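> Following is a predicted model, sequence given first.
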Amino acid sequence: MAPDMSLDRILQEITTTTNVAALNQTLKNSLPKESRDTILSSALASGQDPLSILDARQNTLGALYILSARLNTPNAAVPPEFIKLFCARFLPEQARLAPERVTLLAKGIVKYAVSNGVLSWAIGPLLDLLMRYPPDTSYLTTIHTIFLNTCVVAQQPSAALPVLANPIANVVPALSDITYNDNLMYHYLGGMALAMLKRWPEAEEFFEICVTAPGAVPAALQLEALKKLRLVQLISRGETTSLPKYAHAGLPRIFKNTPYSDLVSLYPQNIDKISALVEKEKQLFGTEKNLGLIMQAIDRAPRWTLRKLTATYVALGLADIARLVGIPSEDEVRALLLSMIEAGDISAQISASGTVTFSDPPPQFTREEVDAVLRSAQTQSALLEGLDLDMARSREFISKAVKGQDGASMWGPGQEEELYAMSGGAGAWAEEAMFA
C-alpha cells in the first residue's frame, strides 16, 4: 500500500484481505505516521461513509482503525450508533492485534461524550469494550482506568460494580499497552468509586492493593491512596490498621509527615482538636479531594468513642454516655446506640430506666455465609495454583529470580512512574468527583 493511498484503496484492502495480521501491519506501518489518522478519517470519493460499508464483526480490525482515528481527529464525523454497535459486536481476536488502537478508541469515546456534554454516555460503550476485549475479566487493560475514571467523574460509581467485582489476576503487556501505573490507577479509582458508594470494606481493599504494589520507590499515587485508605478505615472501623509487611517501608514515613497522620492520632476522641486541624488544613484537604471523607469520619467519631466505652464499662447510664461521647442529647445517644446495635457494631441492652448494659456479641454465621467463604477459598486456591504453575514455567521469571539473588530488583516502576505527580495523574482526572 503506497503512502499516498486514498481511503477507497484502504477500504478495498480491508474488505478483501484474508490475512488479518498482514492487514494490521499494512495499516500500522505503510501509512505515514503523521497523517495516518487524517487519511483514515477522510471521506470516500463517492461521499459514502466507509463505516456504513464495514461489518463491525467481520471487519473488526479495519473498523477499529477508522473509528479510533475519527474519534481522535478534530471535526471528523462519527455516527454514535456505530460506536455502540462496534463495542457490542467487535471480534476480540482481531482487536487484540492492535492494542494501541483499542486504547485510542477508548480515549476517543470519552472525548466524544465530553464534546457532546454527556460524559455518562461513554459508560455503556466502554463497559462493552472492557468486558469483551480481554480473554476474561481477570486481565487488566488500559480500558479499565479509562472506564473507572469516567464512572467516577460522571458521578455514576455504581456502573463500575460489574467490573470491580472481578479481581485482577493477569497483567499481559502484549494484550494491552499497559504501564506500571495502570495497576495503581485502576485500584485507586476503584477505591474511589467504592468509597463514593460507601462500600467501605471493598474500598479499603482496593486502596490497600494500590498502596502495597511492589516498587523500588513509592509512587506519588500510592501516597494518595494511603491517605484515602486511612480515612476509609476511620469511617468503617474507627481506627487504622498496620500495613502488610510487603508494603514499601518508605510510605508510612512519608505519610507521617502529613496532616493526615495528625488526624489519625487524634481520632476519635479529640473532636475539638480534629476540627481545629481540619480548619487549618482545609485548603489542602479540599485540593486533594479528601474533605468529604474527613467530614464523614468526624460525623462517625461519636460512634467509635462509644464503642471504646464497651471495653471499659459493663453498664452506663444514657446521661453518662452523652457526657463521655460529647453528644448533648440523651435521645441522640439512644438513637446512636440503637443504630450501632442494629449494625452489629456493639452488643447492648437499654433498660426502661436508661441504663445501658454492654456484652460481648455472640458469633453468628449462617450456613450460606460459610458455604460462600468455602467456595471463594476453593476458587482462589485454584487460581493461585494456576498462576504458580505459569510463573514456574516463565523463563523471564526464572532469569529475574536468579538475578534477584544477586541483589537486583525483580519488580519496580520505571523512572517515569517514580516521578509520577498527582497534578497530572489520576487525582487530576477525577478531581471533580466528590464524596457525599
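Done, it's in.
> contacts, neighbours, all on C-alpha from now
OK.
> got the residue ranges for the helices in the stretch 251-400 of the chain?
With DSSP state H, counting those that start in this stretch, the ranges of helices along the stretch 251-400 of the chain come out as 259-266, 271-280, 282-287, 291-309, 318-325, 330-343, 367-392, 395-405.
> Does L175 touch T141 like I think?
Yes: L175 lies in contact with T141 (CA atoms under 8 Å); the separation is 7.5 Å.
> list residues touching both of the two?
P134 (CA atoms under 8 Å, 6 or more residues apart in numbering).
> These two: who's more crowded?
T141 (28 against 20; other CA atoms under 10 Å).
> Check the gap between the closest residue to the more buried one other than its chain neighbours and P201 for me.
The shortest distance from T141 to any non-neighbouring residue, by CA to CA, 6 or more residues apart in numbering, is to S176 (5.3 Å). Remark: distance between S176 and P201 (CA to CA, to the nearest Å) = 29 Å.
> A further structure is provided below for comparison with the first:
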Amino acid sequence: MVSTRSGSPSRHPPPPPTPTAGTIPLSGGGGAASPSASTSAPSQPSLSLNNLLGIIGTTECSIPQARQQLLTTLATVAGAKDGEVVLSSFLPDQQGKFTIDPLLSLDPSLHCLGYLYILTARLSHPFQGCHNGYLHQLIRYCQLFCSRCDPAQMAFAPPARVNTLSHRFLALAKYLSRPSDATPYLLDLLKVWSRDNLTNLTAVHQDFVEACVVTKNYAWASEVTSVQLVSIYKEFYALTYLDFLRYNYLAGIASSATKDWEAAEGFFESVVSAPATAASWIQIAAYKKLVLVQLIKDGKTTALPKYVSASVTRAIKQHAQTYKIFADSFEAGYGKGGKLVGSADKEIFVKDKNHGLVLQLVDTALSRQILKLTKTYEKLLVPEMAKLLGLEGAETEKVQRELTDEIFRMVSTSTLSASLSYLPSPTHPVPIVTFLPPSERYVGPETIHRLELLNQQASDLNDRVWHEDRRVGKSVKYLQKAAKEESSWGGGAGGAMGGGGGGVMDEDLMESFGVGSGTGGGGSRKTYDDNF
C-alpha cells in the first residue's frame, strides 16, 4: 500500500505561457456558467481568475447542486476562447507582476475539482522552453493532488481531465528523466479513480504500468496486472481503443520481466486478437513478443485464434516473417551444436527490443532438449547425453560438468524429476541420470484456499457473462444487427449468431472503442510505435 504523502508545494517562477489573469465572459445568474453563452454580448458579466478562485474556495462540494454548478462554471471557463490560458495563469502581486500562484491557495482534499482543472491546464502546455524550476514544481503539484485528492469529488470529475493529468504527469516525469517520481503517485490516482476496483479498466492503468516498465519496477506493476479485468466502461472513463491495446501490451512486458510467461502470453494475445479494421503497429509488436514468450513457455508456438482480424494476420505475414521462420527453426531443433541466432536475425531482435527475450529463450534451449530425452530414455550416462544433445565438445570433462550442473538446477527448480548416481571408472566417476515420473506435490492449505478463490471468481464471472449476454441480446441495436446479418446470409441463423460470421459481436466491440466498420474506419486511427 502506498502511503499518503503530504506537504504543500512552495511558490515557483511563472511558466512560459503568457501569465495574464484574463477574464471569461459568462451568462448572468448567480455565477453559473452556460456553455451556450455568447462571448460578445456586452451585458454579460466577466469572470476573472481571482473570482473563479473565490467560487472554488467557497463552493461546498458535498451539496450536489453546488457541486454541479461549480463543474458547469469550470467547464465553461475551460471551453471558452483562451480559457485554458486563463486557468493556467498567475495572479498579480502589489507591483502588478504575475507571481502569485493560485494553486497555493487551494487544497486538493477540499478543492479537488478546481485544483484538477487548473493543474491540467498547466500540464497541457508544451514542456519545451519551460525552466526546470517551474517543471519540478509542477511535478510536486501532481504528486500532491494524486496523494490527497478527495475520492468523493473525484467520482464526479470529468474523465478527460483525469486522463490528461495521468498522461501528462508521466510525460513530464519522463521529460525530466525522473519517471520514478510519478510511479507511486499514479498508483494512488489509479486507486482513487477506479474506486479501489482495479477490475475496471481506466486510462490510468496503462500510465502506471508504463511507469513501472520505464523504471524497471516490474514487481510493483504486478499489483495491477495480476488483477483480472472484468469491465470496460468506455464513456465513463473516456477510454479509447488504443488504451486497451497499450495496457495489455505494457502488462505483457511487465509479466515477461517477472517470468510470468502464462500471464504475458495472455496479455500479448489480447492485443493481437483485438478487433481491428486496420492493423496497428502495437499489434505487430505484440505478436513478435508473443512468439518468443510461447517458445520460452512451451517450446513451441500456438496458432492464432480464428477470430484474429484478417488485416492483422496480413500485417503479421508482411512484417513479422523473421519471427515465424525463427520459431519454425527452433521447434525443428535448430541450434543443436550450433548458434541459435544468426547475426542478421540478432540485428532484427535488437531493433525490435526483443533481444532480451531471445537470450532467455537460448537459456531454456538446453533444458528443453533434456526434457525431450525423458520421453525416450529412462537412464543415461552424462557423456552419452551430451552427445545426444549435440553439444560442442561433448567428450570434454568441462562440458559434461556444465551439463551435470544444468541437471541439478532443473531438479532443484522441479523442472525435471530425476536422480543422479555415479558409475565407478579408472579415471573419474561417470555420472548417470535416471529419469523419474513426475511426482505430485501438495504444497499445503494455501493451495486449497487458492483453488476455492479461483472457483468463486470463475462462478462470479460466469454470472456476469450470463447477465451481460441477456442485456446485449435484448438491446434493439443488437437485434437490428442480427436481423440484418441473418438476411444477408439468406436467412441462415448461423451467420448472425455465430459459426457463419460472428460479425455482430465484433462490430459491437469495435464500435465501443470507436473503431469504425469497413476499410475506411481504421485509416485515421493512430498507431503505436514499439518503444519497449
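Yep, that arrived. Quick caveat, the model's predicted, so the values are computed rather than measured.
> Could you tell me the TM-score of the two chains?
Here the TM-score for the pair of chains, by TM-score structural alignment, normalised by the length of structure 1, is 0.88; 428 aligned residues with a CA RMSD of 2.8 Å.
> returning to what we had before: among S176 and P201 of structure 1, which residue is more densely surrounded?
S176 (23 against 15).
> and the gap between the more buried one and I350 of structure 1?
Computed as CA to CA, the S176 of structure 1 to I350 of structure 1 distance reads 58 Å.
> cool, W411 of structure 1 as well?
From W411 of structure 1 to I350 of structure 1 the distance is 55 Å (CA to CA).
> try S359 of structure 1
Separation of S359 of structure 1 from I350 of structure 1 (CA to CA) stands at 12 Å.
> now A122 of structure 1
52 Å.
> So between the two, which is more surrounded?
The residue with more neighbours, out of A122 of structure 1 and I350, is A122; 24 against 17, by other CA under 10 Å.
> What's G317 of structure 1 aligned with over in structure 2?
Aligned by TM-score structural alignment, G317 of structure 1 pairs with L381 of structure 2.
> what's near enough to touch the residue lying closest to its match once chain neighbours are set aside?
Distances taken as CA to CA, 6+ apart place I432 nearest to L381 of structure 2, at 4.4 Å, with adjacent residues excluded. I432 of structure 2 sits next to 379-382, 420-423 when contact means CA under 8 Å, 6+ apart.
> Which of those residues has the largest number of neighbours?
The most neighbours of any of the contacts of I432 of structure 2, using other CA under 10 Å, belong to V382, which has 23 neighbours.
> My read is that it contacts L423, right?
No: using CA under 8 Å as the test, V382 of structure 2 is too far from L423 to be in contact (10.5 Å).
> anything in contact with each of those two?
By CA under 8 Å, 6+ apart, the residues touching both V382 of structure 2 and L423 are 430-432.
> Please name the nearest non-neighbouring residue to Y139 of structure 1.
N170 (4.6 Å).
> What's the one you found aligned with over in structure 2?
Per TM-score structural alignment, N170 of structure 1 is aligned with S231.
> same thing with V356 of structure 1?
Match for V356 of structure 1 (TM-score structural alignment): V433.
> What about its match, how many residues nearby?
20.
> Distance-wise, check the residue nearest to it when sequence neighbours are not counted relative to F268 of structure 2.
In this structure, V433 of structure 2 finds its nearest non-sequential neighbour in L420, 4.8 Å apart by CA to CA, 6+ apart. Counting by CA to CA, the gap from L420 of structure 2 to F268 of structure 2 is 39 Å.
> Likewise for P437 of structure 2?
P437 of structure 2 is 33 Å from F268 of structure 2, by CA to CA.
> Looking at those two, which is more packed in?
Neighbours were counted for P437 of structure 2 and for F268 using other CA under 10 Å; F268 has more, 27 against 10.
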